[in-house]
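> Generate coordinates for the sequence data below:
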Amino acid sequence: MNPSMEAIRQSILVGQPLIQILSYEEKRVEGFLLRMAEQVHKAPALAHWDINHGLVKENHSVPESRDPVIAIDAVINDPEPGFTVFRDLGPEMRRSGRVVRKLRDAYKILKGKRKIIFLLSSDEYFPQDLKKEIDIFPFPLPGIDELGALFERFLESMRRSGRQIQLNEAERRDFVIAAQGLTLDEAYKAYMKAFHNQPLITAGLVKGIHEEKKQLIMKENVLEYFTQRFTLDDLGGLDNLKDWLQKRRRAFTDAAREFGLEKPRGFLCMGVSGCGKSLSAKVTASLWKLPLFRLDMNLVYSGMAGSPELVFSRALQTMDSVAPAVLWIDEIESGISDKQGDSSSSRILGYFLTWMQEHTSEIFVAATANRIDLLPAELLRRGRFDQIFFIDLPTRREREEIFSIHLKAKGNDVSHFNVPQLAQITKGWSGSEIEQVIISAMYEAFNENRPLSEDDLLVIFGNSVPLATTMEEQIKKIRSWAHNRAVRASKDVEY
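Just a heads-up that it's a prediction; the model follows:
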């Protein structure tokens, strides 16, 4: 049993009269409470209250009980033991001190009488006056076993309707894992959408489940879901980083746990701007076949979605719920720091450090930084990130790869270009600068209705100043910090 469900069970067994359960899944929570009622009272029945119907017990409504105070009185005066679920009582508690007072009375009267009032809501609100009397528990989202059972029932219904199922055991598990982080209703809806009008159920339909996760993430405002996929071939150079990622492709599998390996926590890529740090995060998610989510720290601090600390903690809780996944935090130094005099930043840093150390969900953090010197030492110590990589300006061999990647990606025949010569004359250029030069040169050729030529590139290079020149001092400072503090992402050096 999930730890949260076990904690609720223990609270029930010791006779705690007031229990608040936080969940969007009324049906699933009430099913759990029905099973607990059968255990405790040998009679699987629940009484319910909501603002529309009042108190209903055994299909009979209690007169005038839409008033929550009257409903709570009815529970107190009922001679029989039992469970009563109050749905969405939060607004009534906010509006009326009478409701809070009556709940405090109920706590004292119902102790030891095998009667429990459950407050069921997705709203985390509870009055301070009740904090000593009430137990509060989040109800966990469905786990692998529940989602697996739902998926098997769904496949059986598909089979009965004449659909052909072409999924092996591993592919079935992929569908179940893809639905992690969704409620049972959301998972059912995701399967319905993914399989709608599909006569053949194949592994490729799993992308529909990821789209449903995207809808979930969009509701959080500060998280962005990336659907574009990349491969290692899209990343020029950085062989040490690629090798590290390749060796961890199966890091989130049961086989890795059975071997004794703990799941990886994340990496921090620091270095020169425009050299592949962000692309490394995108490639990681694609290589490991995990969904990628980007946390926008600017939106966290904007206040648009609430206080920064609350928004940040809610975003991490959402990520825990959609695991396994990759969480990409771009330019982490701009949002997670120990800025003097900024209490929000300090609290966010503290929360993030604790979460990185303690979270048990299969979330891999891919963080990038341009100014590593702005990050607090606590964030950089071993145990937070599995590895810190330094990404420098690309070497000559890496620039050759970068030219080939971008020329091919934009429909050019690489054999028409002297790539080694282009790599030689672009010493000190970043990968993004090389890409932008190719784009600028292509606009020149397009404007003249002709194919791109090597001369177009040479003209643009001749009229441009690379970052290595304009930010020479800053780059030296970054290299100095990285020496003996970070692992080089590239195997070779400039020559």
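> When you work out contacts or count neighbours from here on, use the C-alpha atoms and nothing else.
OK.
> Which secondary structure state does the residue nearest to Val62 when sequence neighbours are not counted sit in?
Nearest residue to Val62, sequence neighbours excluded (CA to CA, 6 or more residues apart in numbering): Leu55, at 5.5 Å. Assigned with DSSP: H, G, I helix; E, B strand; the rest coil, Leu55 falls in the strand class.
> Report the contact partners of the residue nearest the centre of the chain.
Geometric centre of the chain, nearest residue: Met319, 2.5 Å, by CA atoms, centre = their mean. Residues in contact with Met319 (CA atoms under 8 Å, 6 or more residues apart in numbering) are Ala325, Leu327, Ile363.
> next up, for comparison:
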Amino acid sequence: MFSQSLLPLLHSYRTICLQCPLIERTNVLSYLVQQFNLPLFSWNLAAQQIRPLKGTEIDSNCKKVSPSTAIDTELEFNTIKSVLLTWQQRQDSGIIIIENGLSLINKSGLDILLTEILNGCQEVNKFLIFLEMGEEGVPDSLVSVIPSLYLPIPTVPDLEQLAQQLNLSTDLLLPGLGLYGEEISQGVRLAQASNTAINDTLLNYKIERFQALGLALNPTPKAIDVGGMDLLKKAVHQLQLDYSSKARNLGIPLPKGWLLAGPPGTGKSFVAKLIANRLQFALVTVGVDQVKAHGAVYLSNLLSRMEAAAPIVCYFDEFDKFFEAEGQGEAAKTREVLGVLLTWLQEKRSPVFVLATLNRLDALPPELTRAGRFDKIFYVGFPRAIERKAIFELHGGRFDCRFKDGTALTMEQWQILIDQTNFYTGAEIQAIVENAVRQRFYDGLEIELTLDDLLAATDKITPLFTRDTERVLAMANRAKGVCEPVSSPDNSVFAPACVNL
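So this is what the prediction gives:
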């Protein structure tokens, strides 16, 4: 269940921290009972007493409360302190498992007392195991004396063993990659109880579990196209080659990921769907706000799940939100999150392609933009003239087939429309087309868009560039010399003429 280093670490440090989800609690306790011949005890705040799991009873002075009694901070402090003191006074050998106790120790300032107990444990064969099932990690002051072990998420070989236990084919459990063993078993039980296909039920269960953790999972992104961005599309094709079996045979390293910077509405989110579809990877969108709220341990757990569910595209939208700290406490949490991200991006060897989008490149710490973290950094700006035409054709073709065969507007009409929509984002052009279609629908007319329809819809939209010119220009200026362009220079007939000032 845990790595083979569990026993050596426990004998070396006399105390360890085991991290696992709550759903695996019973399995982990059963595993620990089987691993040790010493008397084994457990304590948690709900039971309010030290209970024997294996071996003899223990005299406990822990303060007991009824289930209806509210647990306030003072009571928590006294209770966890009495547990530690009771264990310190024990003369015989044994192991105590303290469930979710590190948060209480960290909050109560009992680090020094715990250190004294750890030193005393060296004299007799006594051990402490902190079983953490939440987002609390080892306090910084105790990291050097309490090593951490994480319950691994099952891989394909583990699924084969689980499939044998459940008397099922391994292929049926493959959609469960990224879930813990007990979660997979629960998904199978749901399928059997509802008499539905196991692989479909397991996939839907995984989508729900990921969503509860702040991860939006799209297992099969639909085919999508974006107007223009020829250089980025070429890079996506090269990305497909990087993940090919030929590249693996040649020993070419797996890609790490891309950063996309640029104003809102320029198509950065569409690129994530485009890449996932072209690579035929699942798309997992990470909830940045939820990660910020829960911290570094939570992020580590999410990254472990995503690596187990690979191959996937891991999409961080509004990536700069990670590093907006408010107050000293938030700043410390931000540094911890940054440390986890930096280590993972640097050491990642799994087929997890990371795509991070943001508005301002200067909002990121410089450590994240140096070589070795992301393979490419693109700036996605306002579409060029020929790209605006392509975007109009892309969205217009959804409602009016004339936009697909090029008969919707004349060249002169296209020139007028393209000139009128200079510095409009792709999202704003999409809104223009949809508003024009909606207006014709309200008027009871056939959906045959004219230049007048599109110009009337254009007049009703105030573009981002007009509303926030200074910040938009600042985004572009700060990206110069750092980012690659997503589009080639526009040499079409629609491009504005060069003026030599």
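> what TM-score comes out when they're superposed?
Once superposed, the chains reach a TM-score of 0.72 (TM-score structural alignment, normalised by the length of the first structure), with 454 aligned residues with a CA RMSD of 4.6 Å.
> if we can go back for a sec, turn the contacts of Met319 of the first structure into JSON lines, columns for secondary structure, neighbour count and distance to Asp78 of the first structure.
Listed next are the contacts of Met319 of the first structure as JSON lines, based on DSSP: H, G, I helix; E, B strand; the rest coil; neighbours: other CA atoms under 10 Å; distance: CA to CA, whole Å:
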{"residue": "Ala325", "secondary structure": "strand", "neighbour count": "24", "distance to Asp78 of the first structure": "49"}
{"residue": "Leu327", "secondary structure": "strand", "neighbour count": "26", "distance to Asp78 of the first structure": "51"}
{"residue": "Ile363", "secondary structure": "strand", "neighbour count": "24", "distance to Asp78 of the first structure": "48"}
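> mind putting these in JSON lines, distance to Gln10 of the first structure included?
Below are the contacts of Met319 of the first structure laid out as JSON lines (distance: CA to CA, whole Å):
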{"residue": "Ala325", "distance to Gln10 of the first structure": "32"}
{"residue": "Leu327", "distance to Gln10 of the first structure": "34"}
{"residue": "Ile363", "distance to Gln10 of the first structure": "29"}
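> Ser361 is in contact with Ala323 of the first structure, correct?
Yes. Counting by CA atoms under 8 Å, Ser361 is a contact partner of Ala323 of the first structure at 6.2 Å.
> Between these two, which is the more surrounded one?
Neighbours of Ala323 of the first structure and Ser361, each counted by other CA atoms under 10 Å, are more numerous for Ala323; the result is 21 against 16.
> and the more buried one, what does it touch?
Gln180, Gly181, Ser361, Glu362, Ile363.
> which residue sits closest to the fourth one, ignoring its sequence neighbours?
Of all residues not flanking Glu362 of the first structure in the chain, Pro324 sits nearest, at 4.7 Å (CA to CA, 6+ apart).
> Relative to Ala371 of the second structure, how far out is the equivalent of the residue nearest to the centre of the first structure over in the second structure?
By TM-score structural alignment, Met319 of the first structure lines up with Leu303 in the second structure. Remark: distance between Leu303 of the second structure and Ala371 of the second structure (CA to CA, to the nearest Å) = 21 Å.
> Filter the contacts of Met319 of the first structure by whether they're kept in the second structure.
Retained in the second structure: none of the contacts of Met319 of the first structure (criterion both residues aligned by TM-score structural alignment, their matches' CA atoms under 8 Å).
> wait, which of these is closest to Ala423 of the first structure?
Distance to Ala423 of the first structure, by CA to CA, is smallest for Leu327 among the contacts of Met319 of the first structure, at 33.4 Å.
> Do I have it right that that closest one meets Glu362?
No. Assessed by CA under 8 Å, Leu327 of the first structure is found out of contact with Glu362, at 10.3 Å.
> which residues touch the residue nearest to Val62 of the first structure?
Leu55 of the first structure neighbours (CA under 8 Å, 6+ apart): Ala47, His48, Trp49, Ser61, Val62, Ser65, Arg66, Ala71.
> Identify the residue of the second structure aligned to the first one.
In this case it means Ala47 of the first structure. So Ala47 of the first structure corresponds to Leu40, using TM-score structural alignment.
> Measure how buried its match is and give me the count.
23.
> Please apply the same query to Asn484 of the first structure.
9.
> Now do the SS call for it.
Classified using three-state DSSP, Asn484 of the first structure is coil.
> what's the burial count for the counterpart of Pro140 of the first structure in the second structure?
Here Pro140 of the first structure is matched to Leu151 in the second structure, going by TM-score structural alignment. Using other CA under 10 Å, Leu151 of the second structure is surrounded by 16 other residues.
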